[in-house]
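Chemist: This is a predicted model, with the sequence first.
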Amino acid sequence: SKLAALFRHPLYNIPIPEVTEKDKLFVVNPLEKFSLHSSGSDEWVSSSKAETLLPTGKTAYDTYPAWLKFHVGINRYELYPRRDPLMPTLLRDLATQRIVSSVQKSGGTQLKLIMTFPNYGQALFKPMKQTRDQETPIDFFYFSDFERHNAEIAAFHLDRILDFRRIPPVSGRLVNITKEIRDITTDKKLAKTFFISPAGNVCFYGECSYYCSTEHALCGKPDRLEGSMAALLPDKTLAKRRSWRSPWRRSYHKSKKAEWELNPNYCAQVRETPPYDRGHRLLDLIDMTVLDFLMGNMDRHHYETFEKFGNDTFLLHLDNGRGFGTHSRDELSILAPLRQCCSIKKSTYLRLQLLATQPYRLSDLLREALATDPLAPVLAEPHLRALDRRLGKVLAAVGRCLAR
């Protein structure tokens, strides 16, 4: 497989710095066994009992469900490791674990649900709003575009192929709206929005600021609905995250332009502003820019970091539903940070060059990665072809910078 060959390549085996205790998001008591009580409580067994409960040769870690192992593995340098033995299990759990609770996620402009599994894992469910072959209408503003479930799935795999590993794992899933949402929700506001359409399909629309109305209802066939299931990050009470406004944020206004669109020397200003004035923060932001340009995501207004690690850590690439909306146009303005700053990590540049070669063609790698998803094919072919074309434009932009 091309994917296996890619991950064996030396550029995908550059070691990360040694992870010390202070570089881990969580320091775990090695004796605390994870256990699910029949009483339904989610307390942990006290460590004194744990030793007697563990089978010989097993560590407490072995008792953790995949989602908890994912949380415990997060460190200053990566959200998950390159050769993560956990990933197949985690993706399978997202796609197959029984859903015991579904409630609306508050905040955000479009409808999303938080789904809970019997092992206390949780996922963010984004329902299907567009078919694979629909493109965002050219007269739509980026801020009124739909959020696409398949973009969330594809973004996770693309981010991994680029070796960023900054998007939490996502799997597609076919959900039964009746049994897995309507019949089990404790969310009264959500429950009130269910109805049967004239065609006899089960529909709902929830409560949110965009597209939550009878006209924009989400309908099953007759009650089956596709969606993306993203592993949730640790609760903010356990691992605080800081939200940063992107310096290249768009105006979110129909006629106003943002400063970076008017000032060609904007990057010089950014370079003098913390946290971009030292460390690798600006280069990390340019990595994110490359990811966004490849998938056509114009909606990157903020990014997050784990507070524990200060400024010296990776950026979380969350909320990618507005990617992959159009394959026939390339939005060059997304590349503004790269073009204005003329900076990119050497390792990123070398990997991008590799992904433009025939044995490691980006579209082939993403097609292979997405083929294992329960909702395959996740992307229409023109979107995969657009990736190779856009990669060429990123490399051309770097080439122009080098020629300066």
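Modeler: Structure's in. What do you need?

Chemist: make it CA atoms for all contacts and neighbour counts henceforth
Modeler: Fine.

Chemist: The nearest residue to residue 315 once chain neighbours are set aside: which element?
Modeler: Leaving out its chain neighbours, the residue that sits closest to residue 315 by Cα to Cα, 6 or more residues apart in numbering is residue 305, at 5.3 Å. For residue 305, the host element (DSSP states H and E) is strand 302-306.

Chemist: helices or strands up against that strand?
Modeler: Applying 3 or more Cα pairs under 8 Å, 6 or more residues apart in numbering; DSSP states H and E, we find strand 302-306 packed against strand 241-245.

Chemist: Take this one as well and set it beside the first:
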Amino acid sequence: MREMLVACGDLLGLLRHPGGLQGRRPPSTRKGLDSTPNLRDLGQDAARWPPASLLTKAGSREAILGLRDFPNMPALLHGTSRLRKKLWHRHSDGKENPLRRTSPRCSPGLSRHLTLQPSPCLSFPSSSTIPTPSDSNPRAPRIPIPCFILLTPCPLSFRRHKLYREELNLTSPATLLPLRPEASWLQFHLGISRDGLYPRSSPTVSRLLRDMRDFSTVSADYSQDEKALLGACDCSQIVKPSGVHLKLVLRFQDFGKAMFKPMRQKREEETPEDFFYFVDFQRHNAEIAAFHLDRILDFRRVPPTVGRLINVTKEILEVTKNEVLQSVFFVSPASNVCFFAKCPYMCKTEYAVCGNPHLLEGSLSAFLPSLNLAPRLSIPNPWIRSYSFDGKEEWEVNPLYCDTVKEIYPYSSGNRLLNIIDMAIFDFLIGNMDRHHYEMFTKFGDDGFLLHLDNARGFGRHSHDETSILAPLTQCCIIKRMTWLRLQLLAEPEYRLSDVMRESLLQDPLAPVLTEPHLLALDRRLQLILRAVRKCIDTYGEDRVVANDTMPAGAPTSDTAKLST
């Protein structure tokens, strides 16, 4: 196991000083290297970091993770005969076949990947520099990354995909792509801290938005939610898990991933009054605008999101290996290339999204770290709606509902309730009634920030203000001091929220993202929030209503604290 730690140290040196592995003694020359290292032997949790995007072209020993740039890594991986035997299959005549390097569990009829167990024995704080062990802060919140990853595809999947590409005369090259430690998505993951998804002034976010906008896609697939629904949709349910939208996972040339939500509704269209919130369209421009508003409010709880025109033929059809996704493409009567979700209640052409004829507008939201690397909890919102045609939840009929919530841990102490009210203010501004759950990182404890995910049902009706979204604020009559000060600032004429949003959204490639009525609705809704807070202050006093958003003395401070929920 010592060699495993040495390998971690070697990669740390590489991350701190590119090319830093040159001239070092290969770790495999030391005795005792285990062929199947794992974290349980080290007395740690067996956390994994297996992003499936870390794949390179099969058939080259040095192709894996760009090993031409890691001269000592082949020696580490192939330093013992026992490990070498497990990595190599043989021809029928007994000769080694380098093109058959697969996992022992990967039989010729299966398509699996060889995975050398990663070791998250390195942790990096949210600062821009990577610390040495001597200056590490044990109390600083950290998101770990693995030491190294080896993923080699079985040839079968490549042969099948090659035949498919030849049949359709597709020409996108299967290029060899190295993993760069300075990749913007990786730096974004390393910058996550207890305060938010990214620092207040973060050049990494700007670079990540630019990369998602410009980088070419190397693969496309359905999201995990829609994969789980294939052939298993219950059409008797009122609320369909995927609604009437379609989303895809796109991978880029730097191994980064983003969630692509295509345009389903034009900007000038407003959600009909008769629509229930749980069957509303999911709007790509709402995801983009929500990210900008979240950043203006200084919450920093929405993943970076950018708009982009996607060529559905070259950037989805030609790069996907999902045969189901390949099968749902068709050409419309208007000669536009379209595709739809493969689901019993969705596999109809009327639910399809179409290019013009190939270009399709959509939003790209950066992926968060893997759940194996940075676990998250999905928790029901105490102010969840009924999601039925005629039912009501308790908070909708009981004005004293907040008193009940305050008696339940973790809302009885700490910042959780204050964060819920922040989320309600954010949702009211964008008009999102669909916040049935919220997520948070377990590593930051009970008082970690709440993630504001899935905002595509916002900005649907600019002519209507749904004040019931503000129920947590009006019933609990409490708000963070920093949030209160920020809202007052954005109500000043020189910092008017609509003006700041308009200027911020001009940076997006799909500008204008919001129509003018939606921007003006932000100012109107902001005034309603300020009026509600002032009413609470008049009733209970400012000292009781405006709370200092600081961590109480008894709150957990360890970055490894786990939620008991």
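Modeler: All right, it came through fine. Remember, it's a predicted structure, so these values are computed and weren't measured experimentally.

Chemist: pretty sure the residue nearest to residue 315 of the first structure is touching residue 316, no?
Modeler: Yes. Between residue 305 of the first structure and residue 316 there is a contact at 5.9 Å, judged by Cα atoms under 8 Å.

Chemist: Which part of the first structure matches the strand or helix carrying residue 157 of the second structure?
Modeler: Assigned by DSSP H and E, residue 157 of the second structure belongs to helix 155-167. Mapped onto the first structure using TM-score structural alignment, helix 155-167 of the second structure spans no residues at all.

Chemist: Compute the distance between the residue nearest to residue 315 of the first structure and residue 158 of the first structure, please.
Modeler: Separation of residue 305 of the first structure from residue 158 of the first structure (Cα to Cα, to the nearest Å) stands at 20 Å.

Chemist: ok, those two, which is more surrounded?
Modeler: With neighbours defined as other Cα atoms under 10 Å, residue 305 of the first structure and residue 158 compare such that residue 158 has more, 24 against 20.

Chemist: got the contact list for the aligned partner of that one in the second structure?
Modeler: In the second structure, residue 158 of the first structure lines up with residue 293, judged by TM-score structural alignment. Shown in contact with residue 293 of the second structure (Cα atoms under 8 Å, 6 or more residues apart in numbering): residue 501.

Chemist: Where does residue 293 of the second structure sit: helix, strand or coil?
Modeler: Following DSSP: H, G, I helix; E, B strand; the rest coil, residue 293 of the second structure is assigned to helix.

Chemist: Now do the buried residues in stretch 293-312 of the second structure.
Modeler: Of all the residues in stretch 293-312 of the second structure, those buried under the rule 16 or more other Cα atoms under 10 Å are 293-297, 299-312.

Chemist: Which residue is the nearest non-sequential neighbour of the residue nearest to the spatial centre of the second structure?
Modeler: Nearest residue to the geometric centre of the second structure (Cα atoms, centre = their mean): residue 367, 2.6 Å. In this structure, residue 367 of the second structure finds its nearest non-sequential neighbour in residue 258, 5.3 Å apart by Cα to Cα, 6+ apart.

Chemist: Tell me how far the aligned partner of residue 223 of the first structure in the second structure lies from residue 71 of the second structure.
Modeler: In the second structure, residue 223 of the first structure lines up with residue 358, judged by TM-score structural alignment. Going from residue 358 of the second structure to residue 71 of the second structure by Cα to Cα gives 43 Å.

Chemist: Okay then, goodbye and thanks.
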